[in-house]
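# got a predicted structure here, sequence first:
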Amino acid sequence: MHAKVKQFPSDRAVDNARQQFRNDQISPTYRGEWHLAFTCTLALAVIIGSSMALHAVQALEWLAVPVTWLYANFAEWAGHRFVMHRPVKGLGLVYRRHALQHHRFFTHDHMEIDDARDFKAVLFPPVLVSFFVCAFFAPIFAVLAWSISLNVALLFLLTGMVYFVNYELFHLAYHLKEDHWVHRLPGFHRLAQLHTTHHDPRLMAHKNFNISYPFTDWLMRTWDRR
């Protein structure tokens, strides 16, 4: 049992939280489609640039792809569990953005966005995207390029960015209306249900921290399939 059980927010409480977020956080000029386009364009530029810079990749260098995938899956889990759901000095913006805004905007009973302006409550703001790129990609890229090879560093960057945009698109898709075509894709409903369970106020700080693929959740026994 968990030490603290949170009460379910009422429909009115969720409506109030959504309206407050829209009033305080969403500019009249904001366009969700542009926000999504920024994320996808940035990722695509890095992916294409990294791919074009690869040269004569050796067999062992390709191991950077599965290793990076495992690293990204663990980083997703750890960042979600220990930064997004717990206040950490210097990373308060991430905690506030996720635990205090995203999880008040969406609960397990209120998962759907109303329109594209609500993308602001799901997608990472550009400032946080820039932060994660500088904090997690750039230093490791430099170390790998110096200590192993440029190809390994490029494969790390390429795979990491594919994982990131996959994370963002999956997360957004989970919050689309249930009659959207994406919910009919094979296997998607199961992943969406895992994320819905995570948005249960009783479980959000304890279960289902992988947004994309629940490998580390399974490994760390934080996977809840209910």
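Received, thanks.
# all contacts plus neighbour counts: C-alpha atoms, from now on.
OK.
# what's the distance between Thr29 and Ala53?
Using C-alpha to C-alpha, to the nearest Å, Thr29 is found at 37 Å from Ala53.
# which of those two has more residues huddled nearby?
Neighbour count, other C-alpha atoms under 10 Å: between Thr29 and Ala53, Ala53 has more, with 11 against 7.
# which element is Leu44 on?
helix 32-53 (DSSP states H and E).
# another structure for you, compare them:
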Amino acid sequence: MAFDHLAFRNRYRAAVSPRYSGWLHMFSVALTAAVVIAAALYTISAATLAEWLCLPLSMLLVNWGEYVAHRWLGHRKTRIGRLFYKRHTGDHHSFFVENAMPYESTRDWRVVLFPAWLIWVFLLCLITPGVLLLNALWSVNAAAFYATGAIGGYLFYEVMHFCYHLPAGSFMERTPVLKQLQHLHRLHHRRDLMAARNFNITLPIFDVLLGTLYWESPQTASLAPESEQ
């Protein structure tokens, strides 16, 4: 039996609080990330090359984290990740399916973006311990670059994922590399692939390394049957 994503969208939208603001949601996340990045960069002074390397390495760590969380918590029922599973597989993948990817209003941003409070969990539980450890064992610069890369990676995730769900005709479709990344995410939203392929959201580094990358040309994919949409 075909999944009725339109009926799900109607039920989901009806349950969204009338006080919800997509713009406020987006702004609060962006402001938090910007303040952390600015504060971290302000503390850097006379950094060495080794300290600078903490920046790309921390972003690579976030890329690995997005892959792991997405693959083993977002698409598998576990006790520790049941809330994430419900919001991701239960809500996001029911709201957006392969042939219905764009959001239609700012109120739909609630099911595109992470909850606004999650960035604070990320800061307190993942970034702060790393900052304290690097500051104690290495240097203030190393800790600052780690914080910048980690929160930058989080923001990169939010921006890229949001852009994948932009309405048709956006700049994503006119930029070759971004168009390909958007198409990878569209393929991930195919209901028979979502639990097995294309788990990276930003750059498909670990999909390539761990053999979970799946690609079809947009022309081929457009011919796929829509029976499950």
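That came through, no problem. The shown structure was predicted, so the numbers you read here are calculated from the model rather than taken from an experiment.
# hmm, back to that, just checking, next helix/strand downstream of the helix holding Leu44 of structure 1?
Counting by DSSP H and E, the element after helix 32-53 of structure 1 in chain order, helix or strand, is helix 64-79.
# structure 2: matching residues for whatever helix or strand comes next after that next one?
Next along the chain after helix 64-79 of structure 1, taking DSSP H and E as the criterion, comes helix 92-95. Taking TM-score structural alignment as the measure, structure 2 aligns residues 82-85 with helix 92-95 of structure 1.
# quick one: contacts of the matching stretch?
With contacts defined as C-alpha atoms under 8 Å, 6 or more residues apart in numbering, stretch 82-85 of structure 2 is touched by Leu73, Gly74, His75, Arg76, Lys77, Thr78.
# can you map out the helices along structure 1?
Assigned by DSSP state H, the helices in structure 1 fall at 11-25, 32-53, 64-79, 92-95, 103-105, 126-132, 138-147, 150-174, 188-198, 215-219.
# leaving out sequence neighbours, find the closest residue to the residue nearest the centre of structure 2.
Per C-alpha atoms, centre = their mean, the C-alpha nearest to the average position across structure 2 is that of Tyr157, at 3.9 Å. Nearest residue to Tyr157 of structure 2, sequence neighbours excluded (C-alpha to C-alpha, 6 or more residues apart in numbering): Thr202, at 5.7 Å.
# and that neighbour, what pairs with it in structure 1?
Using TM-score structural alignment, Thr202 of structure 2 sits opposite Ser212 in structure 1.
# still on that earlier bit, and the gap between the residue mapped onto the residue nearest to the centre of structure 2 from structure 1 and Ile26 of structure 1?
When structure 1 is aligned by TM-score structural alignment, Tyr157 of structure 2 is paired with Tyr167. To Ile26 of structure 1, Tyr167 of structure 1 is 22 Å away according to C-alpha to C-alpha.
# right, and the residue nearest to Tyr157 of structure 2 touches Met160 too?
Yes - at 6.1 Å, Thr202 of structure 2 counts as touching Met160 under the criterion of C-alpha atoms under 8 Å.
# the counterpart of Ala145 of structure 1 in structure 2 and Ala221 of structure 2: what is the separation?
Using TM-score structural alignment, the equivalent of Ala145 of structure 1 in structure 2 is Asn135. Counting by C-alpha to C-alpha, the separation of Asn135 of structure 2 from Ala221 of structure 2 is 49 Å.
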